[in-house]
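Q: Pasting the sequence and the predicted model now:
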Amino acid sequence: MAALVGRRTLMQALRLQRAERDIACRLAAASSCSRQHAFSVQFSPSSRLNGHGGVTRHYSSDSKDDLRVRYLDGEDSGIVVIGINRPKAKNAISKNLVKMMFEAVEDIKKNNKVRSVILCSLVPGIFCAGADLKERAKMHQSEVGPFVSKARVLITELGNLPTPTIAAIDGAALGGGLEMALACDIRIASNTAKMGLVETKLAIIPGAGGTQRLSRVIGVSLAKELIFAARVIDGTEACRLGLVSHSVEQNQSGDAAYLRALELAREINPQGPIAVRMAKLAINQGIEVDLSTGLAIEEACYAQVIPTKDRLEGLAAFKEKRRPQFKGE
């Protein structure tokens, strides 16, 4: 009976995800513009040689550069780096940034070769300052609700990506910026990073999932305390509270969290991609239900990996004492 309930719950979850994707597509189409597909984050050759893969930052006031997406290659093939790049606006969330992130997320969902995603900033000292309040001030009151709804759907879509997502927080992540990070599976912060849901300072509340996701990550009481007081904490404290998985000492180039995120993505990369996706789905859906139903969801997800070629490849590699070559099939 529990297995049947689990399968029904899983199917409902999959249908819900499809519905959310349809909504996201419609919203993205509503804000349509030709795709800026060649977002180019450039990586420093010297950093690549020593295994760090550091980002070389290039700034521009052109709105098409607000977001840069890099599909890594070589040994890092399968890792996608999404870099926010609005230095003059402290990476604040604008209409254009929302549109570009929708496009990037949609492209990633369609690419079954993607193994993991890193969300980071290309601007030193800032992850994302939250909503673009200068743009918001120019909006008519009737525009605010629909824009916040679009941002909420975007962050939900980010959370629903089937592959693992890692937020690399090397600077301030405030308001909507922290909400984006909360939608990621794993958060890594530099010790000097600043984080907080500070909306009550503006007499509003977190509107893109912050009240729900923060509570699930650090617990209801602590989430209430941080949100009610609009408190900002550093990376070290965030790690102590469980808001981030790792706090790393910031380096001179200001990308310590990114480098640690890249190391983690490289750990995930060689694992069976279908298995990783099913593990994420089982965890995400199971955590919202009772244990019995959660175990049934796990069983249903496990059933999805049994007929895969990757499972047979894993067994063969174990027998032959070699590294498996998974293809996501």
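A: Great, that's in hand.

Q: C-alpha only now, for contacts and for neighbours.
A: Fine.

Q: ok, then the element right after whatever helix or strand residue 13 lives in?
A: Taking DSSP states H and E as the definition, residue 13 sits inside helix 2-30. Using DSSP H and E, the helix or strand that directly follows helix 2-30 along the chain is strand 42-43.

Q: next one: that next one to chain centre, how far?
A: Strand 42-43 has its average C-alpha position 20 Å from the chain's average C-alpha position, going by Cα atoms, centre = their mean, to the nearest Å.

Q: And stretch 292-302, by the same measure?
A: For stretch 292-302, the gap between its own C-alpha mean and the chain's C-alpha mean amounts to 24 Å (Cα atoms, centre = their mean).

Q: Please identify the buried residues of it?
A: By neighbour count with 16 or more other Cα atoms under 10 Å, stretch 292-302 contains the buried residues 293, 294, 295, 296, 297, 298, 299, 300, 301.

Q: what about versus this one:
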Amino acid sequence: MALRRCAGIHRRLRLGFSDSIDFSSASGRIFTAGSRSPCAARRWPWGIGARGLFVDAADQVSLSALSGSEEGIMVLELNRADAKNAIGVDMLSKFQSALDRLQDDDAARVVILRSVVPGVFCAGADLKERKKMSVFEAQKFVTSLRSTFSSLEVLSLPTIAAVEGVALGGGLELALSCDLRAEATFGLPETGFAIIPGAGGTQRLPRLIGRSRAKELIFTGRRIGADEAKSYGLVEYLTAAGDAYRKALELAKIISNQGPLAIKMAKVAIDRGSEVDAASGMEIEEACYGQVLKSKDRLEGLAAFAEKRSPVYRGD
């Protein structure tokens, strides 16, 4: 998904590879863009079949589609045990490729991001790799890291971070790019390395927990546990140890049963509306509502209610 920003409410948000809402008017309209997301140029050759398990060559990142009662739920897994899921250049490229595939998958309804490495979600950027970079290379990598996390943030699908174990530095910035978070031990230790969070942490964290608390965490670099993270509003759910994925799956199943287009439009309305004044936010909401008003799913929801049955939504 590509996001183009300009002054006030004049903006376009790409919803897929061909359709966008033009927010330059209150009502909004759909137009054909004719080109794919810029991310598509960075595609990675994934493995087997259209709906099977997609794994990169080094098994650092995998993307799988659940089936049966969990159909529509995609699980994006991190698996770089030797580096505690620290993100290097290669892993970042494969993560972006997974996001490209998710955006291109019409059957996907919701995404769970998790680690399969015990005790750690993500230790942040790979500092051993960073040490070997020139200033130019380091700057280029951080720019790519920020861009990839922004791609995750504006993904049209709801995203849930099942954070079991520590999420430090870029790991916390990764979790902050998701819509919902469960569990976790968080920290932004960058100032202890004489740098600052560079993948969106200085922007997303204060918007989520307030400037003073964000400054305290960034200035001190201290870690906070799940209870404190919950009290700050960093995580939505606390779970028993090792149970974050189960909770994320429970939430994903609920979300996947809702109207897919309605979920996408609600995410657009909330995210974009929170960046502008209330009056402009109302215009964004009106534009988004205009899209669901014309959908077949809306008619299906009304019919299912009248017939006292479960709706069968198709995302159109």
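A: That came through fine. Since the model is a prediction, treat every value here as computed from it, not as a measurement.

Q: Closest one of the buried residues of stretch 292-302 of the first structure to residue 211 of the first structure?
A: If you rank these by distance to residue 211 of the first structure using Cα to Cα, residue 294 comes first, at 23.6 Å.

Q: Map that closest one onto the second structure.
A: If you follow residue 294 of the first structure across to the second structure using TM-score structural alignment, you land on residue 281.

Q: wait, what's in contact with that match?
A: When the contact criterion is Cα atoms under 8 Å, 6 or more residues apart in numbering, the partners of residue 281 of the second structure are 269, 272, 273, 274.

Q: just the buried members of those?
A: Neighbour-count burial within the contacts of residue 281 of the second structure applies to 269, 272, 273; the criterion is 16+ other Cα under 10 Å.

Q: quick one on the thing from earlier: please name every helix or strand in contact with the helix holding residue 13 of the first structure.
A: Applying 3 or more Cα pairs under 8 Å, 6 or more residues apart in numbering; DSSP states H and E, one finds that helix 2-30 of the first structure contacts helix 95-110, helix 141-159, helix 291-305.

Q: follow-up on the earlier one: which pair in the buried residues of stretch 292-302 of the first structure has the greatest spatial separation?
A: In terms of Cα to Cα, those reach their longest pairwise distance at 293 and 301, which sit 12.4 Å apart.

Q: Out of the helices and strands packed on helix 2-30 of the first structure, which is closest to residue 180 of the first structure?
A: For residue 180 of the first structure, the closest of these is helix 141-159, at 5.8 Å, according to Cα to Cα.

Q: For the stretch 101-250 of the first structure, just list every one of the helices.
A: Read by DSSP state H, counting those that start in this stretch, the stretch 101-250 of the first structure holds these helices, from start to end of the chain: 133-138, 141-159, 176-183, 210-218, 220-229, 235-241.

Q: The ones you listed: which one's closest to residue 9 of the first structure?
A: When the helices of the stretch 101-250 of the first structure are ranked by proximity to residue 9 of the first structure, the top entry is helix 141-159, at 18.5 Å, counting by Cα to Cα.

Q: against the second structure, where does the closest one fall?
A: Following TM-score structural alignment, the aligned partner range for helix 141-159 of the first structure in the second structure is 135-153.

Q: do stretch 67-79 of the first structure as well
A: Structural correspondence for stretch 67-79 of the first structure: residues 61-73 of the second structure, per TM-score structural alignment.

Q: what's the answer for stretch 107-120 of the first structure, then?
A: Counting by TM-score structural alignment, stretch 107-120 of the first structure corresponds to residues 101-114.

Q: got a list of contacts for the matching stretch?
A: Around stretch 101-114 of the second structure, the neighbours that count as contacts under Cα under 8 Å, 6+ apart are 1, 16-17, 43, 65, 72-78, 121, 155-164, 245, 248-249, 252, 255-256, 260.

Q: Just the buried ones among those residues, please.
A: Using 16+ other Cα under 10 Å, the buried members of the contacts of stretch 101-114 of the second structure are 1, 16-17, 65, 72-78, 121, 155-164, 245, 248-249, 252, 255-256, 260.
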